[in-house]
Structure formats: C-alpha cells, structure tokens
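In: I'd like to go over a predicted model; first the sequence, then the structure.
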Amino acid sequence: MSKRLFSVLVLIFLAGGIFIFPALPVLSVSNRKKTSQRFYSMNGFRNGFAISYTHSVNKGRVKDFYKSKGRKLVCGRTVFVSYGAGIPEPQEMPGAVFKSTDEGYEISNINRTVDKLVMAVGIVANHAFSIQDKNGKSTDYFLADFFEPQTSIVFQIKNVSIADYIFHHIK
C-alpha cells in the first residue's frame, strides 16, 4: 500500500470517527420508550433551560429553571404566578429563599439535583421548554409540538456524536 493511500485512509477514518464518536455534551430530550424521538440542545446544556407549565391545582403558570452540573441537572429556582395549594413551602427545602418579584412569586436556592428528569407531556399543563442563547434571547418550544400528549419524556445530559447532533438539534 502506498504511503499516500495509507494517509488518505487514515484521514477518512479519523474524519469518520469525529462524526460518529459521542463526544459532544448536550441536553437531550427524548421519548422514554422510543428514543428515536428526540432532540438536543447545546444552549440548554451550556446556558440552562426552563420548563413551564400550567399548575394542575391552582391553574397558574409555573416556570422551573435548570442548569447542568457535570452530567446532572440542578433545579435552582421556580417562579409561579399564584401561591396556594400544590406550591412547595420554602421551609420544605433547606436554604431556599422565598420572595415576591415582578414575574410573580419565586423560590430560589432550591438546588435539587437529579441524574435525569422524567415527566409526561401534559394536555392541560401545556408544557414548554425554554432556552436562552448567548445574547440572553429566550426561545420557547411547546413539548406537544415534538411529542404526543401523555408521552413520558426524559431530560438528561448526554454525549452525542456530531452527526447525531446535526440531525436532532434545535436552534
């Protein structure tokens, strides 16, 4: 085998490996039973994300804010428009801070850490996924646009290949 052919084959192998090897950390949102239904967010991994929904008891809108910490998800704060049944009490969470803001009521410093977040896409809840870009502009995606209502979905930090990311990412 000539040196030139060997070099070309090595380059092709390396280039293929870059596109196939799962080395890109992202926030993955996937159907728990049908993992082929999924999307990835680089900004969700880097800048954090929020999940908003209509509360089942008091019918107010709630927004939970998450950040990634290594391969874990950390809920740092929650904001809600009405306080009442079904809303956690700050004293139930050691170190949490309750305050009233222009957005509504906020409990911060929650620091609830999970390996993955499993939830069902709600019909009445109208779940939305929000991410911010590097300029602070927020984009909302309604989960029912990606998954059937009542589908069990998983939010988690994963390493994926560049090719997988290209075919399944959201902007």
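Out: Good, I have the coordinates.

In: going by C-alpha atoms from here, please, whenever you check contacts or count neighbours.
Out: Fine.

In: run through who's touching the helix ranked longest in the chain.
Out: In the chain, ranked by residue count with DSSP state H as the criterion, the top helix is helix 3-20. The contact list for helix 3-20 (Cα atoms under 8 Å, 6 or more residues apart in numbering) reads 161-164.

In: for the helix or strand just after it, packing partners?
Out: The helix or strand immediately downstream of helix 3-20 is strand 24-31, counting by DSSP states H and E. Contact analysis of strand 24-31 by 3 or more Cα pairs under 8 Å, 6 or more residues apart in numbering; DSSP states H and E lists strand 38-41, helix 42-47, strand 152-160 as its packing neighbours.

In: ok, the closest residue to residue 56 other than its chain neighbours to residue 104 distance?
Out: Nearest residue to residue 56, sequence neighbours excluded (Cα to Cα, 6 or more residues apart in numbering): residue 125, at 6.8 Å. Computed with Cα to Cα, to the nearest Å, the distance linking residue 125 and residue 104 is 18 Å.

In: and here's the other structure:
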Amino acid sequence: MKKVIKISLIIVIFCCLVAAVFFSPVINVLSIKSRKCQPQLFYSIEGYSKGFVISYTHSVNKGRVHDFYKHTEDDNIELYKTSFVSYGAGIPEPEETPGAVFSVTQDSYVIENLNRIVPRLVMAVGLTARHTIVFDTSFTIGSKEFILTDYFEPQTSIILEYKKVSLYSYLKHEMK
C-alpha cells in the first residue's frame, strides 16, 4: 500500500511540474495582436531574440522602407535603423536625432542610431503599403517575410510588444 501511495505521489508531483512548465509564462516573445479582435494573436521567439524588420511601401514616394527594431534591456521596442530608397513625408531627418548617422549605400539611404524607444508599437496594416515583417534584423534577400494582410484584414490596428508567455500559449499562437 505504501508503494502505491508513493508512486501516486510521484505521478502527481510530476504532472504538477509538467503543468507548471507548460502553463507558466517563461518564454520571451514578440507578440503581434489585433487591438480589437482578441483571437488574432501571433507570437515569435525570433522576433524577440533576433529583432524584427517592418517593411512597407511609402505612400508618397512609393519606395520600400525598412524599419529595424530590437528589444531593450527592459523589453521596450527600439527603432534603431531605417533604410529607404527615396525621401518622402514621415522619413526621419538625421538631424532630428542626436547621434543619428546617415549613409548612402548602392541601393538605399540608411539612418542608424535612431534610438527611438517605445513600450509597444501600434500601427495599422495597410493594403497599398503591403506591410511585411521579418524576424531577423540581418534582413537579407531570401529572408522569410510574413505579409501582414495574410494575418490581419487591411486597416486593422495591431499592437507589437515584447512579453513572456507560456509554452502552451506560444504553441497555440506561433506565427508560421
């Protein structure tokens, strides 16, 4: 009888440990969710660990813009670099940000050291803008781009933020 109780106790403890690991918020992710429609929620571990790049077609000059983000030590979002093919309304001027560095490459203009920090990024998914996200700031040709209109309706207001989630929640909402 003692042996049965001991085995039962071990099984209960094991199940509790598994449940704790599975349901405790321990995984750092980039969370992307609709502001109004809660089921529209996606997570990326790479978006947290490697940063992310949001790209879009500029509404005025029609060129592609790439904004580079990473997490800060206190899990805020930092816009640290932008690249674009032509100036247009809303493109930052290097002089606006102390320490920003402007450079010209073969195929784009780049502003680095922007150091713009926000607790979360709120944006509207555009149809004409063709918003995409890449979960890696190396952003090279062939990087896996996720087209945001494949996940959210055009004009949906979305929130990007860093958070901790459980393994269960991550597996349920992983962006694929």
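Out: It's in. The shown structure was predicted, so the numbers you read here are calculated from the model rather than taken from an experiment.

In: any idea what the TM-score is?
Out: The TM-score (TM-score structural alignment, normalised by the length of structure 1) is 0.93; 170 aligned residues with a Cα RMSD of 1.8 Å.

In: which members of the contacts of helix 3-20 of structure 1 are positioned in helices?
Out: Using DSSP H, the contacts of helix 3-20 of structure 1 in helices are 162-164.

In: possible to save these as JSON lines with neighbour count and distance to residue 140 of structure 1?
Out: Output for these, formatted as JSON lines (neighbours: other Cα atoms under 10 Å; distance: Cα to Cα, whole Å):
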{"residue": "162", "neighbour count": "17", "distance to residue 140 of structure 1": "24"}
{"residue": "163", "neighbour count": "14", "distance to residue 140 of structure 1": "25"}
{"residue": "164", "neighbour count": "17", "distance to residue 140 of structure 1": "22"}
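
In: from those residues, pick the one nearest residue 35 of structure 1.
Out: Among those, residue 164 lies closest to residue 35 of structure 1 (Cα to Cα), at 12.5 Å.

In: ok, now which ones touch the closest one?
Out: Contacts of residue 164 of structure 1 (Cα under 8 Å, 6+ apart): residue 20.

In: surely the residue nearest to residue 56 of structure 1 and residue 51 touch.
Out: No - counting by Cα atoms under 8 Å, residue 125 of structure 1 stays clear of residue 51, with 10.9 Å between them.

In: contacting residues for the counterpart of residue 67 of structure 2 in structure 1?
Out: In structure 1, residue 67 of structure 2 lines up with residue 64, judged by TM-score structural alignment. Counting by Cα under 8 Å, 6+ apart, residue 64 of structure 1 touches 50-52, 75-79.

In: once you drop chain neighbours, what's closest to residue 64 of structure 1?
Out: In space, residue 64 of structure 1 is closest to residue 78, 4.3 Å off (Cα to Cα, 6+ apart).

In: what's the separation between the one you found and residue 143 of structure 1?
Out: 19 Å.
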